[in-house]
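Engineer: okay, sequence plus prediction incoming.
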Amino acid sequence: MRKTSLALAVAASTLGLSLSQVATAAFIEDSKASIEARNFYFNRDFRQEGAAQHKSEEWAQGFILRMNSGFTDGTVGFGADAIGTFGFKLDSGDGTAGSGLLVPDRSGGSQDNYSGLAVAAKAKISNSTLRVGQMQFKNAAIASSDGRLLPQVFEAGHLVSQEIDGLMLEAAHVREVNHRNSGDYEDIAITSGGRRGIATTGGTTSDAFDFIGGTYKITKDLTAGYYYSNLDELYKQHSLNAVHVLPLGDKQSLKTDLRYARSTDDGNRSNVDNKAIGAMVTYGLEGHAFGLGYQKMSGDTGFAYINGTDPFLVNYVQISDFANKDEKSYQARYDFNFASIGIPGLTFMTRYLTGDNVDRGRSVSEGKEWERDTELMYVFQDGALKNLGVRWRNATVRSNFANDIDENRLIVSYTLPLL
């Protein structure tokens, strides 16, 4: 992964601080480092007749090293963060590539291995921190995907301020992205596939994405957020969110998650025009959680977001996002934490989603789709295998306008703290 000259210059000046200064600071004592070994098996069967590819099946091993330093002493504290990644192929036969675990090669297969180093320099004044370099994001405007072997990383400048108790403000200018199955950085693209109805001129990419916004904890039970984002020349978006947790008594609660986004074009390179509303209500009772969700798209297009990221939608799940033009979708979900019956580390989740009213054009009937997901996970709590996690994820998708899919993912991961 390549770095910009600006990021390298800042990183070099930060890391070039004298040892005497570093030794007297919290630079070392507040540092954290860990390495995660992630073994990933992916199997996706395309069930519809006439599919160009009948199966995507790959097995790979990845390692993710995360290092976060503390800050040097002084009015302005300096530090650095780094993410080192390495992934290699264990199995990928001819005609079964394309899982997103590995970097594609020119023959239609996958490369044997790939690696990268993402470095960000940082400076802190009071409770405000500026980072410049390569990093991950997770907010209503942009969320890095970590759903495959290695994480998605962006090249950006990012400012976070927490000067007021309960208020977090942030802003960023993002230039490029290194996708989860890529060995290099590239321009940022808008998601435009499916029945989204998003059309562009002059390409689907931009070299600038900006956002500003934050969250505020209004009370101990209520948090609200707002973000404005702009993918230069392609879309502008306002995102609002409110989460309320209502205690209902002994080991009971009612969580309400409300989301709204308004997306429009930014110039004449796209036709983006969307209103997205979503709500998820979850009732918790001891180890049980029962959830109901609703999501609706309106406007001339479906929902707009950066390609390859996790969109801020209540009905974005394992495979589908239910964000096509005019789509209405519903979700029923059940979770169980086995710790409530004396088996800590074991969790179960299942959900079913159905969507309809998708605009497929004037000459055909409305689009419909459904998805069923199941996930079982266990993290060893003690002994020689402590912190080893085993996760099985299963999904089934059926649609009259997109691929019919049966999918299984088996993920074995182990995280070792180094500092």
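Structural biologist: Right, received. Where do you want to start? Numbering: from 1, shown residues only.
Engineer: please count neighbours and contacts with C-alpha atoms only from this point.
Structural biologist: Will do.
Engineer: biggest helix in the protein by residues?
Structural biologist: Selection of the longest helix in the chain by residue count, based on DSSP state H, yields helix 5-15.
Engineer: can you name every helix or strand that it contacts?
Structural biologist: Using 3 or more Cα pairs under 8 Å, 6 or more residues apart in numbering; DSSP states H and E as the contact criterion, the secondary-structure elements in contact with helix 5-15 are strand 76-91, strand 113-125, strand 128-135.
Engineer: pull out the buried residues from that helix.
Structural biologist: For helix 5-15, a neighbour-count test (16 or more other Cα atoms under 10 Å) marks A7, L8, V10, A11, T14 as buried.
Engineer: could I get those residues as JSON lines with distance to Q134?
Structural biologist: Formatted as JSON lines, the buried residues of helix 5-15 follow (distance: Cα to Cα, whole Å):
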{"residue": "A7", "distance to Q134": "8"}
{"residue": "L8", "distance to Q134": "10"}
{"residue": "V10", "distance to Q134": "12"}
{"residue": "A11", "distance to Q134": "11"}
{"residue": "T14", "distance to Q134": "15"}
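Engineer: returning to what we had before: deepest-packed of the helices and strands packed on helix 5-15, please.
Structural biologist: Neighbour counts (mean count of other Cα atoms under 10 Å) averaged over each of these peak at strand 128-135, with a mean of 22.
Engineer: give me the contact list for it.
Structural biologist: 3-4, 7-8, 10, 118-124, 153-163 (Cα atoms under 8 Å, 6 or more residues apart in numbering).
Engineer: what does the helix or strand following that strand contact?
Structural biologist: On the C-terminal side of strand 128-135, the closest following helix or strand by DSSP states H and E is strand 153-161. By Cα under 8 Å, 6+ apart, the list of residues contacting strand 153-161 from outside reads 3, 118, 127-137, 144, 168-180.
Engineer: try this one next to it:
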Amino acid sequence: MQHDRKTICQLLCAGAALSVAGPASAAFFDDSKAAIELRNFYMNRDFRGSESTQAKAEEWAQGFILKFESGYTEGPIGFGVDALGLLGVKLDSSPDRTGTGILQRDREAPNRAQDDYGSAGLTAKAKMSNTTLHVGTLQPVLPVIMRNDSRLLPNTYRGAWLQSKEIDGLTLDAGKLTDVSYRDSSDSEDMTAFNGGLRNITFGNKTTSDEFLFAGGRYQFTPELTGSYYYGGLDGIYDQHNFNVVHVLPIGDNQSFKTDLRYVRSTDDGGSNVDNNAFGALFTYKIGGHGFTGGYQKMSGETGFAYISGGDNSLINLLQINDFGNEDEKSWQVRYDYDFAAMGIPGLSLMTRYVTGDNVDRGAGLSEGKEWERNTDVAYVVQSGPLKNLGLKVRNATVRSNFGSDLDETRLILSYTMALW
């Protein structure tokens, strides 16, 4: 960890040195910014008397997320640099309570959590007109490749990402990723497809890959209508085509109806049996501070949904614990949101939802798999005063299943972001 902390400082110093290299670099310095997020994370997952010898996973940790973003040098092509430093520190854990995903396990004693872990990343960037190229550490949030930021530290990728916004309303993306760093690890690894639950994905001779290619775009046809298509392919394992249409219909004062339709086609790329169609539809009616949502998700094909292990995905029923992406699974969602700003309490919000799934293929001779999950989030962000931007979130989840573990889970997250300049 001493090396990681030193590397973070070196990255920031390098950026500062470049920023004052000459008059042409004035914008590099003037537009640069740096911030640190302090994230205190407690998590308790009760396995509800499962056959596992571990009764629960319970850990507490402090995270530090340091971000530096430079501006661009002046000229037809502007150059810049970004830096990211991640550090997680153990506050409480024990060998019988590890496995929450917020701390890295010790390599020599996997049932113990390390006292601390972290990483540092540097990203070179160039900009011409409204087109940018980033090379190095990346945290994409695209339909076919999404970072995961649901624990103490986010996961990261390494590669190159080209994004163009030359045409009004149109965003084009293309890139290549070479490896992934998981949210509870300081190592970089080759990528693979997530295969938890009953996805029933099998691999051939190739289980990992060092090449993920992506390309696609998003176009805003009107202020109310947006559509996107993205391709993502993990070399030798799977190919994926992702379609999405979102329409927001204004109904009247403080009222709207949102339709979100998603379809994803995934096939094998020679090294697996991936074969999945994923359809999802979400409908949300908002009035004042209230939001009422209903959704339906259906899996079909020979396997469940495929995506890069360690990240998130674009399924509408991706929840706190499950995503209901098992083979042949059908799932329904009901959700309620409330923004207490409508009652004069800005910064306070509530979300509660329930998803039930069935028709999961458990294998020949077995009854269909069924599961459900219930989530409740309560969050508050201080709006003014000396504690402005201090956030507190309580997340609770309950899972019941006839093919997986029954779980009760609570997460308590305290966060504060402070601008350094």
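Structural biologist: On my side now, so go ahead. Only a predicted model underlies this, so the values are computations on that prediction, with no experimental measurement involved.
Engineer: ok, and what's touching the longest helix of the first structure?
Structural biologist: So helix 5-15 of the first structure is in contact with F78, G79, A80, V119, A120, A121, K122, V132, G133, going by Cα under 8 Å, 6+ apart.
Engineer: try it again with 7 Å
Structural biologist: Contacts with helix 5-15 of the first structure, where a contact means Cα atoms under 7 Å, 6 or more residues apart in numbering, come from F78, G79, A80, A120, A121, V132, G133.
Engineer: same check on stretch 364-383 of the second structure?
Structural biologist: Applying Cα under 7 Å, 6+ apart, the external contacts of stretch 364-383 of the second structure come out as 320, 347-362, 388-403.
Engineer: also stretch 166-177 of the first structure?
Structural biologist: 153-162, 185-188, 207-217.
Engineer: if we can go back for a sec, show the buried residues in the contacts of stretch 364-383 of the second structure.
Structural biologist: With neighbours counted using 16+ other Cα under 10 Å, the contacts of stretch 364-383 of the second structure contain these buried positions: 320, 348-362, 389-401.
Engineer: strands along the stretch 201-350 of the second structure, start to end?
Structural biologist: Listed in chain order, the strands of the stretch 201-350 of the second structure (DSSP state E, counting those that start in this stretch) span residues 212-220, 225-234, 238-252, 255-268, 275-287, 290-301, 330-339, 348-360.
Engineer: relative orientation of the second one and strand 238-252 in degrees?
Structural biologist: Going back to what we said before, that points to strand 225-234 of the second structure. Counting by axes from the mean of the first three to the mean of the last three Cα atoms, to 10 degrees, strand 225-234 of the second structure lies at 160 degrees to strand 238-252.
Engineer: where does strand 225-234 of the second structure end up in the first structure?
Structural biologist: Aligning strand 225-234 of the second structure against the first structure (TM-score structural alignment) gives residues 222-231.
Engineer: so what's the residue minimising distance to the centre of the second structure up against?
Structural biologist: Nearest residue to the geometric centre of the second structure (Cα atoms, centre = their mean): N148, 2.7 Å. Under the criterion of Cα under 7 Å, 6+ apart, the contact list for N148 of the second structure reads P154, N155, G310, G311, D312.
Engineer: before we move on, what about W60 of the second structure?
Structural biologist: Neighbour list for W60 of the second structure: F41, Y42, M43, K90, L91, D92, S93 [criterion: Cα under 7 Å, 6+ apart].
Engineer: tell me which element it is part of?
Structural biologist: Assigned by DSSP H and E, W60 of the second structure falls in strand 56-69.
Engineer: from A118 of the first structure, how far out is whatever residue of the first structure lines up with D184 of the second structure?
Structural biologist: Applying TM-score structural alignment, one finds that D184 of the second structure aligns to N181 in the first structure. Note on N181 of the first structure: its distance to A118 of the first structure, by Cα to Cα, to the nearest Å, is 15 Å.
Engineer: for M297 of the first structure, same thing?
Structural biologist: Spatial separation of M297 of the first structure from A118 of the first structure under the definition Cα to Cα is 36 Å.
Engineer: before we move on, the earlier item: which one, of the helices and strands packed on helix 5-15 of the first structure, ends up nearest to L222 of the first structure?
Structural biologist: Of all those, the one in closest proximity to L222 of the first structure, counting by Cα to Cα, is strand 128-135 (23.6 Å).
Engineer: how close does the closest one sit to the second structure?
Structural biologist: Between strand 128-135 of the first structure and its aligned partner residues in the second structure, the average distance after superposition works out to 0.7 Å, using mean Cα distance after the TM-score superposition for the first structure.
Engineer: the second structure: matching residues for that strand?
Structural biologist: Alignment of strand 128-135 of the first structure against the second structure: residues 131-138, by TM-score structural alignment.
Engineer: go ahead and confirm G287 of the first structure touches N337.
Structural biologist: Yes: counting by Cα atoms under 7 Å, G287 of the first structure touches N337, with 4.8 Å between them.
Engineer: name the residue in the two with the higher neighbour count.
Structural biologist: Ranked by neighbour count (other Cα atoms under 10 Å), G287 of the first structure and N337 place N337 first, with 19 against 15.
Engineer: so what's whichever residue in the second structure pairs up with the more buried one up against?
Structural biologist: Matched across to the second structure, N337 of the first structure falls on D339, judged by TM-score structural alignment. Residues counted as contacts of D339 of the second structure (Cα under 7 Å, 6+ apart) are G289, H290, L348, S349, L350.
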